[in-house]
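1. Okay, sequence plus prediction incoming.
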Amino acid sequence: MTDIADRAGPARPRRVTLRQVADLAGVSTATVSYVLSGRRGGSEVSAETSERVRAAAAQLEYVPNQAARAVRTGRTDVVLLSLTMLADPWSQSVIDAVVPAVRDRGKTALVLPDSDWCTALDRVQADAVFIDAVTPAQTPRLRALARQLRLVAFSETLDPDGFDVVRSSDVPGCRIALAHLLTSHERIGSLTSVGSSGGRNVRHGVWEKAMQDAGLPHDDSLVAEFRGSSASAYRAAIDLLSRSDRPTAIYATTDFAAIAAVNAAQRLRLDVPGEVAVIGVGNARETELVSPSISSVGPRDLFTSLATLLTRRAQGDDSPGELHEFVWELFARESTTGTTDHMKASS
């Protein structure tokens, strides 16, 4: 009869310990820990000893026990990014700024793509967490977690309460975007996102008010709606630009919609900005990289500042949470006519 142990296959090999690496290298476990972790104490170890430790670790196929290390040091070397929409160039700009910054400090950034941070933070440990959207219902949970974790929240309404708040009010910047287009255009379309309930967003309301203040009649044929994806924005832009009395300029309420609008114009063989100008909202890094580069409004240096803040928190800064505010500016690029000067938004 086959023994149960035989049917189960060979036993899993036991994890190699720091002590085994230390014994093989002929050094203390503290020296092994310093060398393999890259902590400051490792700089006091000679190059010859460091090489001996690394050779011993390689020979034994040593794999660090991250869970044990987290218990011992109080650090996980993980920074968690909770991002609502990965397809949005804004989210990609956060990733592009944060990932290399924390990697340079020996940490790893993990991206949570569906913004379900309430559940994830019950299962994943992290030295610092960035959350790009907090609903009113989630606020009590955020405050409770802030007693255990170093949190950074992106919000226009929350105030620091044991966590950092990054605030960047978009309405003043959207006003500047419309003012920029109104210097050369009257027939300005709004490429705007709508929620699951069908309601248009606040950024579209800025378009309505700007057109009214300019003495221009409301024209619903200048509005095209999309639902939360680049593909939907592209289809809406194609529809808007295919109309018999199409707009001469498009105000897109997100940068990914602005990129979709430029792609749609090019598909329809319309010159940008000669036949249709396009401006976006957010100043994501990708707006500078596409051709033609896309005008946008947004805060300067938000992404690099966020990376610096998260790195500082992840390294153990437990000072009280602060409010970090960023003023929006106009970044006029190839997709619109007019000046290339930057204009700061007023509140």
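-> Good, I have the coordinates.

2. alpha carbons only for contacts and neighbour counts from here, please
-> Noted.

3. Contacts for the strand or helix carrying V111 next, please.
-> When secondary structure is defined by DSSP states H and E, V111 falls within strand 108-112. With C-alpha atoms under 8 Å, 6 or more residues apart in numbering as the contact definition, strand 108-112 has outside contacts at 77-83, 98-99, 102-103.

4. Identify, from those residues, the entry nearest to F331.
-> Set against F331, the nearest of these by C-alpha to C-alpha is V98 (22.4 Å).

5. Could you single out the nearest of the contacts of strand 108-112 to E48?
-> R103 (26.2 Å).

6. coming back round to it: following element in sequence after the strand holding V111, please.
-> Under the assignment DSSP H and E, the closest C-terminal helix or strand after strand 108-112 is helix 117-120.

7. Quick check: next helix or strand after that following helix?
-> Downstream of helix 117-120 (by DSSP H and E), the next one is strand 128-131.

8. So which elements touch that next one?
-> Packed against strand 128-131 by the contact rule (3 or more C-alpha pairs under 8 Å, 6 or more residues apart in numbering; DSSP states H and E) you find strand 78-82, strand 151-154, helix 302-314.

9. how far out from the middle of the chain is that strand?
-> On the basis of C-alpha atoms, centre = their mean, to the nearest Å, strand 128-131 is displaced by 10 Å from the centre of the chain it belongs to.

10. again with stretch 268-276
-> Relative to the chain's own centre, stretch 268-276 is displaced by 31 Å; criterion: C-alpha atoms, centre = their mean.

11. Need the residues that contact that stretch.
-> In contact with stretch 268-276 (C-alpha under 8 Å, 6+ apart) are residues 238, 241-242, 247-250, 262, 265-266, 278, 292, 334-337.

12. ok, second structure coming up, stack it against the first:
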Amino acid sequence: MKPSSRVTIRDVAVAAGVSVATVSKVLNARYGVSAATSAHVQSVIRELGYEASLVAQSLRNHRTNVIGILVADLEPFSTELLKGAAKAIKGTGYELVVYSAGGRSSDHAGWEQRYLSRLSGTLIDGAVLVTPTVVDVDYGTAVVAVDPHAGPSGLPTVDSDNLLGARLGTQHLLDLGHRRIAMLSGRPDLESAKLRELGYTDALRAAGVPIDQALIQVGNYDPDASAEAARRLLAGPDRPTAIFAANDISAIAAIEVAVGMGLRVPEDLSVVGFDNVPEAALATPALTTVEQPIHEMGHRAIDLLIQLMRGEQVEATHVRLTTSLVVRQSTRAIGANA
């Protein structure tokens, strides 16, 4: 047996000098094996580092003690969410696996149903779905949705106050004297994106600023789409003096486009993002953004899921966390000295 190969139950049997059936009996604590033989087999198991597959464990124990986190793709938001989930799982007795759809366009709708059908009952006991497209179905296992596409549903959810956050970001620009404020909106199919656009328009209306639809461009939460949209906004004769982007990656893409066009940020253009992922603080200039507590969202999703898996009473199955403004160097008042 090569040292790098996976240890099998047959390898254990050969090393212990017993049959596969005997090893199976030891693993399942069945009768018919002497105490001395059982102790010997267990010693070999420890020595070889044998671990039964998750499928075998589920068949034996009717559970795997594994929680799955299913994401459409690994990007800054989901990566930060995983950090909070990993912290929450410590000391619970559960393990964590991450399953990514890889960002395939064909999986944008209904991807979570397909993947849960593969994993539930044999590989995982429960799942956290990140930005799922479908929330009103019975998945056959305990599930918590983070930032779901649809609005309120019967599925337990964790999200942040996207409406308030967008108002805060837009109001910050208004307070700095900006009136021609553009927006790079998010994915049209996501509830969070709709709420962020609504928060933007609400803040403008409250300030008496007319809504100019030409200033609202779809960034799709994607850097390439956002760069293209920012270029359209900034190339016109009456360009905006500020941009509110629906996520940080879109905001950073807008800054890069502006600088490439010879504009200075924030002297010529103020930019506000949303999320406060680590890239925001590392941007040049450092990005003013709306912070949603992404780590806490991951933590709370795991906490809620484990309560549901254990059949415990939960205070609320719909958790909404607050958002706040983080002011850095990418915004400046109109007319302020350089």
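-> Right, received. Where do you want to start? Quick caveat: nothing in here was measured; it's all calculated off a predicted structure.

13. got TSV for the helices and strands packed on strand 128-131 of structure 1, with mean neighbour count and distance to Q138 of structure 1 too?
-> Conversion of these to TSV gives the following (neighbours: other C-alpha atoms under 10 Å; distance: least, C-alpha to C-alpha, whole Å):
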stretch	mean neighbour count	distance to Q138 of structure 1
strand 78-82	24	14
strand 151-154	23	12
helix 302-314	20	21
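
14. is it possible to export these to TSV including distance to F226 of structure 1?
-> Output for these, formatted as TSV (distance: least, C-alpha to C-alpha, whole Å):
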stretch	distance to F226 of structure 1
strand 78-82	23
strand 151-154	24
helix 302-314	26
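
15. how about the helices of structure 2, start to end?
-> 9-16, 20-27, 35-48, 54-61, 76-89, 111-119, 162-175, 191-206, 223-235, 248-260, 278-282, 294-309 (DSSP state H).

16. Just name whatever secondary elements the shortest one is in contact with.
-> Translated: helix 278-282 of structure 2. Under the contact definition 3+ C-alpha pairs under 8 Å, 6+ apart, helix 278-282 of structure 2 sits against helix 248-260.

17. what stretch of structure 1 does the helix it packs on fall on?
-> Residue correspondence for helix 248-260 of structure 2 in structure 1, counting by TM-score structural alignment: residues 255-267.

18. Work out the gap between that stretch and the centre of the chain.
-> Centre to centre, stretch against its chain (C-alpha atoms, centre = their mean), the figure for stretch 255-267 of structure 1 is 21 Å.

19. what's the spacing between the equivalent of L323 of structure 1 over in structure 2 and L305 of structure 2?
-> Aligned against structure 2 by TM-score structural alignment, L323 of structure 1 finds its counterpart in H318. Here H318 of structure 2 is placed at a distance of 12 Å from L305 of structure 2 (C-alpha to C-alpha, to the nearest Å).

20. repeat for Q329 of structure 2
-> Computed with C-alpha to C-alpha, the distance linking Q329 of structure 2 and L305 of structure 2 is 39 Å.

21. returning to that earlier point: who wins for proximity to P156 of structure 2 among the helices of structure 2?
-> Taking C-alpha to C-alpha, helix 294-309 is the member of the helices of structure 2 nearest to P156 of structure 2, at 8.2 Å.

22. Can you tell me the closest non-neighbouring residue to the aligned residue in structure 1 for R231 of structure 2?
-> In structure 1, the residue paired with R231 of structure 2 is I238, using TM-score structural alignment. Setting aside the residues directly before and after it, I238 of structure 1 is nearest to A264 in space (C-alpha to C-alpha, 6 or more residues apart in numbering), at 5.3 Å.

23. circling back: what separation is there between the match of R231 of structure 2 and L310 of structure 1?
-> Summarising the geometry, the distance separating I238 of structure 1 from L310 of structure 1, computed by C-alpha to C-alpha, is 40 Å.

24. ditto for L158 of structure 1
-> If you measure L158 of structure 1 against L310 of structure 1 using C-alpha to C-alpha, the figure is 18 Å.

25. Likewise for A153 of structure 1?
-> Here A153 of structure 1 is placed at a distance of 11 Å from L310 of structure 1 (C-alpha to C-alpha).

26. intersection of neighbour lists for the two?
-> F130.

27. counterpart of G68 of structure 2 in structure 1?
-> With TM-score structural alignment defining the correspondence, G68 of structure 2 maps onto L80 in structure 1.

28. Can you name the residues that contact that match?
-> Shown in contact with L80 of structure 1 (C-alpha under 8 Å, 6+ apart): 109-112, 126, 128-130.

29. out of the residues you listed, what pair is the most spread apart?
-> Across these, no pair lies farther apart than L112 and A128, at 13.3 Å, counting by C-alpha to C-alpha.

30. Of the two, give the one with the bigger neighbour count.
-> Taking neighbours as other C-alpha atoms under 10 Å, L112 of structure 1 and A128 compare with A128 leading, 26 against 18.

31. what sits against the more buried one?
-> For A128 of structure 1, the set of contacting residues under the criterion of C-alpha under 8 Å, 6+ apart consists of 78-80, 149-152, 310-311, 313-314.

32. what would these look like in TSV with distance to L302 of structure 1?
-> Formatted as TSV, these follow (distance: C-alpha to C-alpha, whole Å):
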residue	distance to L302 of structure 1
V78	21
V79	18
L80	18
L149	22
R150	19
L151	17
V152	13
L310	12
T311	14
R313	16
A314	18
